[in-house]
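Visitor: One predicted model, sequence on top.
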Amino acid sequence: MSLHPSVAAVRLGVRRTLAELVVEGAPAPGAAVLVACSGGADSLALLAATVFEARKQGLRVVGATVDHGLQEGSAAHAAHVVEQMAALGADETASARVQVSSEGGRGPEAAAREARYAVLEQMAQHFGAVAVLLGHTLDDQAETVLLGLARGSGGRSLAGMRRSFDRVRRPLLDVTRTDTVTACQVEGIAYWDDPHNDDPGFARVRVRRSVLPVLEEQLGPGVTAALARTADQLRADSDLLDDLADAAYDGLRGSGAGGSDDGFEVAALVALPTATRTRVLRRAALEAGAPAAELFHVHVTALDRLVLGSSGRGEVQLPGHVSALRADGRLRLRRGAVSG
């Protein structure tokens, strides 16, 4: 009996990711791969495929679920997911409950994501995992790009979700949500439909249920795939610009034109191309203590105007109680007040 195309598509995504791990540095026999699992179709299909593919590589699969405590009965659901992960063949299972805080003006989605990533990293360290696999699909990527476009969030947002960073890998970014659902159905895996996925109070849900279907209807099929493809193309450009900006940042510090104590020489910043300069300024703000989740385009733009301004002096307040002061031909960033 031939393998169903949807199951094959999910397994192929996982196989490619595990092959990349080998290229990066062959994991030791018995090394762990941690799979984040919510109990939804995407993550359960990912877990099942990882169990199948990891055995060929001699890797151990750890299934991990995170209880955000945001819905009634979430603890019982997490316990059920643990049972499912074990039944699907995970070598070990783990669950954790996190406290989701909306301090700093973050929305519930952003706060939950931050808490989830933090605890997954802790789990990965505990199990010595060489990778953390997430179940985001091509559809998720398209939604992310469309939301970034609507919000005017710039190239970094339009580049969508990264395929990999640190230990994190997203094997299913070329796999559709239809395929993950079908794969579960074919393999007899009962999956959970998160009520939040149907709540129009979330912008992502409105994009998924209303906006994308209209675009597909009016512009023709393939819009979702085209948006995801756009993310890949922009990601390569964005990564290159980030590398150039990192080199410029390090060069400014190393040449005496910049530094953690004496700031940055304004003339050296002005000489940089705009795309490089704004990235350097963003990194400088992050290094000074501005939280990444709260540092927006408007803040970086304000910094850039401060650098390019003709007055030669000025101050900008940034998130995280970070101040930026331009004086005496230098830009200095500090947490708290900056003395001129």
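Guide: Done, it's in. Residues are numbered from 1 along each chain as shown.

Visitor: switch to C-alpha atoms for all contacts and neighbour counts from now on
Guide: Noted.

Visitor: can you give me the strands in the stretch 101-250 of the chain?
Guide: 129-133, 164-165, 168-169 (DSSP state E, counting those that start in this stretch).

Visitor: Among the ones you listed, single out whichever gets nearest to Glu287.
Guide: Glu287 lies closest to strand 164-165 among the strands of the stretch 101-250 of the chain, at 19.1 Å (CA to CA).

Visitor: Other residues contacting the closest one?
Guide: In this structure, residues lying in contact with strand 164-165 by CA atoms under 8 Å, 6 or more residues apart in numbering are Arg170.

Visitor: go on, stretch 231-240?
Guide: Contacts of stretch 231-240 (CA under 8 Å, 6+ apart): 141-142, 145, 155-156, 158-162.

Visitor: Give me the buried entries from those.
Guide: 141-142, 145, 155-156, 158-161 (16 or more other CA atoms under 10 Å).

Visitor: And here is the other one:
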Amino acid sequence: MGSPDALSAVRRAVREFLARHENLLAGGELFVAVSGGADSLALTDAAAQAAHRAGLRLTALVVDHRLQDGSAEVAATAAITARKLGADEARVLTVTVSGRGGIEAAARAARYAALRRALPEDGGLVLLGHTRDDQAETVLLGLGRGSGPRSVAGMRPLDPPWGRPLLALPRSATAGACAELGVEPWTDPHNADPRYTRVRLRHEVLPLLEDVLNGGVAAALARTAAQLREDGDTLDALSAELLERARDGATLDVTVLAQAPAALRRRALRTWLLGAGVRELTDAHLRSVDALVGEWRGQGGVWLPGNFEARRSRGKLCVEA
């Protein structure tokens, strides 16, 4: 049997999350992504409780990635279970997984794209069942890849249209909630396949860290992510002010940028380049563009992904396709 405390904790987390962000629910409809696993089923129950109390309609969205034999049956079962747990409607979204970055990244991209397409034109809020353990894994992945503070800061509780009300709860809470509800979650075979990096983090790296550091590692990593997000939000606000001061039409004034710390400059440059249509920026790209300001020696332009070039001319930075 599960713990009533676990079920109560999950329901309370969702209820409080929706109360904090009720401005996003003006359309009267709430969505929840359902895989059939413990996290998404516990979330669906809690979302149904909170939605109906608030007079909202709850729609469950089940993505069938078609990566395994029998995936259609798994998706159909998840949809049926979601309705039993209180969803007013359950839709199965079938996707084709392809693209760069390996099967994990491609499946994630296909899943998020399908969920976005399912939303009404005026937007909506989709609840995702990510837990504190998922956050810890995300932080470790960011650390291992050297992706910078944005990656190590992990997932945001609210990143419209995505809402993650369970980020403060351990995975054991959702398992306990499902046991208390008497529902049998689906166990994805991919979640036990050591070919996937996140699986090895979950079953090998995190347990080893918990043992070596005497426990509490997942919670500590989640706290670190929260602290980095707070710091990052402050830096983003300061860099936005810097960018506004430096703007001169489509170009940037090098004199204004040069007076700011490099960390703020690079954040401002990142926003500027993304706004110009440059994608897949790396830290190396940003540092090369920043060198046109902080380490200017008359060097040529910097090539950027998508056939863009950033260059300095007459005290101005410009970026052109």
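Guide: Perfect, thanks for sending it. Just so we're clear, the structure is a prediction, and the values are computed from it rather than from any experiment.

Visitor: TM-score for the pair, please.
Guide: Aligned and superposed, the two chains score 0.93 in TM-score terms (TM-score structural alignment, normalised by the length of structure 2); 320 aligned residues with a CA RMSD of 1.9 Å.

Visitor: circling back: output the contacts of stretch 231-240 of structure 1 in JSON lines; the columns should cover distance to Leu59 of structure 1.
Guide: Below are the contacts of stretch 231-240 of structure 1 laid out as JSON lines (distance: CA to CA, whole Å):
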{"residue": "Gln141", "distance to Leu59 of structure 1": "28"}
{"residue": "Ala142", "distance to Leu59 of structure 1": "31"}
{"residue": "Val145", "distance to Leu59 of structure 1": "33"}
{"residue": "Gly155", "distance to Leu59 of structure 1": "37"}
{"residue": "Arg156", "distance to Leu59 of structure 1": "34"}
{"residue": "Leu158", "distance to Leu59 of structure 1": "34"}
{"residue": "Ala159", "distance to Leu59 of structure 1": "31"}
{"residue": "Gly160", "distance to Leu59 of structure 1": "29"}
{"residue": "Met161", "distance to Leu59 of structure 1": "26"}
{"residue": "Arg162", "distance to Leu59 of structure 1": "24"}
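
Visitor: now the helices: where do they sit in the stretch 51-200 of structure 1?
Guide: 74-87, 108-127, 138-151, 155-158, 177-186 (DSSP state H, counting those that start in this stretch).

Visitor: Now tell me what touches the shortest one from outside.
Guide: Read that as helix 155-158 of structure 1. Residues contacting helix 155-158 of structure 1 (CA under 8 Å, 6+ apart): 144-146, 148-149, 230-231, 234-235, 238.

Visitor: in the superposition, what's the average offset of it relative to structure 2?
Guide: With mean CA distance after the TM-score superposition for structure 1, helix 155-158 of structure 1 departs from structure 2 by a mean of 1.1 Å once superposed.

Visitor: Read off where that helix ends up in structure 2.
Guide: On structure 2, the counterpart of helix 155-158 of structure 1 by TM-score structural alignment is residues 149-152.

Visitor: circling back: mind checking the strands of the stretch 101-250 of structure 1 for the one nearest to Thr178 of structure 1?
Guide: That would be strand 129-133 among the strands of the stretch 101-250 of structure 1, by CA to CA, at 19.3 Å.

Visitor: by contact count, what packs against that closest one?
Guide: Packed against strand 129-133 of structure 1 by the contact rule (3 or more CA pairs under 8 Å, 6 or more residues apart in numbering; DSSP states H and E) you find strand 32-36, helix 108-127, strand 168-169.

Visitor: rerun at 10 Å
Guide: helix 5-25, strand 32-36, helix 41-57, strand 60-67, helix 108-127, strand 164-165, strand 168-169 (3 or more CA pairs under 10 Å, 6 or more residues apart in numbering; DSSP states H and E).
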